[in-house]
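> Fold the following for me, if possible:
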Amino acid sequence: MDPVDPAGILPLDERTLNTVVEAALAEDAPWGDITTTALVPDGVRATAGLSAREAGVLAGSAVFAAAMRLTDPAITVRFHVADGGRFGAGTQLATVSGPARSVLTAERVGLNLLQRMSGIATTTAGYVAAAGANARIADTRKTTPGLRAVERYAVRCGGGHNHRFGLSDAVMAKDNHLAVLTRNGSGDLTTALRQAKAKLPHTVCFEVEVDRLDQIEAVAAAGVDVIMLDNFTTDELVEGVQLVAGRAVVEASGSVNLETVGAIARTGVDVVSVGALTHSVRSLDLGLDIDVEL
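Purely as a prediction, here's the structure:
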């Protein structure tokens, strides 16, 4: 995988970033940090090095810096690696300087978010590399409640792409929706989908999930924008792409892991969505080592 261009990563909205970090800080120290107040004299300053204990891809520098800034504006953070950048074990990623009490108070929240985001970016980069140029790797809505914006930013840092953000910005008819639709006297599937699509603004994407090859023609005939082939074998995916025949974007989902994603991407699908990018990722091992300024 080529390095991600930080300038090409859609940035996090600052208001969203601050909301996430402020909530995390309030959760961790709702009435202040009694440990640092009891043990660390007021007025002591510290410098800290943020270092990588394993290799990975960075995501969340602004989030980490916000944890420090919102705890105490007197803290300064200087990153040496940009979001989307690769690093090896032992790399110093950033330097932090400021009042020791404040740095210690913000440390855990900043690290928690940065470690999780960098874990997502690193995992995503592995999937992107395995898929090659054959298909786009995308995330899903299987995110941590309250952290969707930052987790999806991390996916972008790893070279992946975002699916719909939530229930309000795109139509995605899954198996349960179709079961209700077809059992509620709505006529044949093609007609029902066309009627639903006619209600939408022309700017809204309409995606439909299918889990059998014999469903594809009825869905494609409705003129939907994306057809998701869910839990298909690779042979079925090849056949499914042929049946769609360019009438819609084809997305593959289900049973995707690092061992299978390459073969799935080579079937001709346009997108491979991977819930594991966010729902079961391991946080990267990063550490903050503090020295007191004398």
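> From now on I want contacts and neighbour counts done on CA atoms only, so please keep to that.
OK.
> Helices of the stretch 51-200 of the chain, residue ranges please.
61-71, 100-131, 148-157, 175-183, 189-198 (DSSP state H, counting those that start in this stretch).
> In CSV: those, plus distance to Ala29 and mean neighbour count.
Converted to CSV, the helices of the stretch 51-200 of the chain look like this (distance: least, C-alpha to C-alpha, whole Å; neighbours: other C-alpha atoms under 10 Å):
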stretch, distance to Ala29, mean neighbour count
helix 61-71, 10, 22
helix 100-131, 8, 25
helix 148-157, 21, 26
helix 175-183, 42, 13
helix 189-198, 48, 16
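> and this one, so I can compare the two:
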Amino acid sequence: MQQKSFEEQVRLDVQRALEEDVGTGDLTAALVPADRMALATIICREAAVICGQPWVDEVLRQVAPGARARWLLQDGDQCEPGQKIVEIEGAARELLTAERTCLNWLQTLSAVATKTAMYVEAVAGTAASILDTRKTIPGLRVAQKYAVRCGGGKNHRMGLFDAILIKENHIAAAGSLSSAFKAAQASILPVTFIQVEVETIRQLEEALEVGVKMVLLDNMSLPNIRDAVTLVHGRCSLEISGGVTFENVRAYAETGVDRISVGALIKDIKAVDFSMRFLDKPVER
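Here you go, the predicted structure:
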């Protein structure tokens, strides 16, 4: 399956969102005179990291191609409660139709970026990077992983197609950690990395013996993670996953691991509150 470009994925994301919201037409917006123009502002009602500009711009391209958007903040910027994010001038009918879809993208992606920024700040000063996982809303992976980057985090693999992560079920199916890793090394397909997941110190020792350079410590206790860091002593990169929360992420980071992957960045979010407001006196075209 051929991977889509970022721009094409944004276009398809927005097309799908508009199909489910607008369908055959916006019955309520049709009540507004066709020649009525409007100036609208989108406001964020709480402190947040802004994210979603490419998707909002694409909504306008598809619904209100004559509209002009002036962004006052960029993706990755921090905003304060009540702050204006963007001003949009265009046909009132079209802006009314675009409103909810624009806000949906902003509220969802800003939520991911905001949560990611909290975790990144929590580990500041340590060697650990914050990464996402594949625990995304189906169909929104590109968008949500973009939001993680806007929040200062890093992306793990995009999907099953760009990197190899050998987990416990792969090891069981292959017969051993060594067998699975050697098969990965023999692969002729381009991959960004080969990583092996381990659950015990003994498995970590086996991974080191066969030359694994990236190890994922799965659901290990803090004492065991500290032992793992000591054992590895720079021979491979260490990532931890499982059981990581905002309350304990700093303690995990201080063990000396290189990477911390956190599913909650994407799957446990609360939408950020945005609203669109029109001027009281619309402008005639």
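> mind listing what the spatially closest residue to Asp188 of the first structure that is not a sequence neighbour touches?
Nearest in space to Asp188 of the first structure, with sequence neighbours left out and distances taken as C-alpha to C-alpha, 6 or more residues apart in numbering, is Thr182 at 7.0 Å. With C-alpha atoms under 8 Å, 6 or more residues apart in numbering as the criterion, the residues that contact Thr182 of the first structure are 188-189, 192.
> repeat for Val249 of the second structure
Applying C-alpha under 8 Å, 6+ apart to Val249 of the second structure gives the contacts 119, 122-123.
> I'd like those as JSON lines, with distance to Gln53 of the second structure appended.
Below are the contacts of Val249 of the second structure laid out as JSON lines (distance: C-alpha to C-alpha, whole Å):
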{"residue": "Tyr119", "distance to Gln53 of the second structure": "22"}
{"residue": "Ala122", "distance to Gln53 of the second structure": "26"}
{"residue": "Val123", "distance to Gln53 of the second structure": "27"}
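> packing partners for the strand or helix carrying Ile42 of the second structure?
Applying DSSP states H and E as the criterion places Ile42 of the second structure in strand 36-44. Using 3 or more C-alpha pairs under 8 Å, 6 or more residues apart in numbering; DSSP states H and E as the contact test, the elements touching strand 36-44 of the second structure are strand 83-91, helix 92-122, strand 274-278, strand 283-284.
> distance from the first one to the first structure after superposition?
The superposed strand 83-91 of the second structure is, by mean C-alpha distance after the TM-score superposition for the first structure, a mean 0.7 Å from where its aligned residues fall in the first structure.
> okay, and that strand goes to which residues in the first structure?
Aligned using TM-score structural alignment, strand 83-91 of the second structure spans residues 91-99 in the first structure.
> Tell me where the stretch 151-285 of the second structure has strands.
Counting by DSSP state E, counting those that start in this stretch, the stretch 151-285 of the second structure has strands at residues 164-166, 194-198, 214-218, 237-241, 259-261, 274-278, 283-284.
> okay, those in TSV with mean neighbour count and distance to Glu87 of the second structure next?
Conversion of those to TSV gives the following (neighbours: other C-alpha atoms under 10 Å; distance: least, C-alpha to C-alpha, whole Å):
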stretch	mean neighbour count	distance to Glu87 of the second structure
strand 164-166	19	44
strand 194-198	22	45
strand 214-218	21	45
strand 237-241	21	41
strand 259-261	23	36
strand 274-278	18	9
strand 283-284	14	15
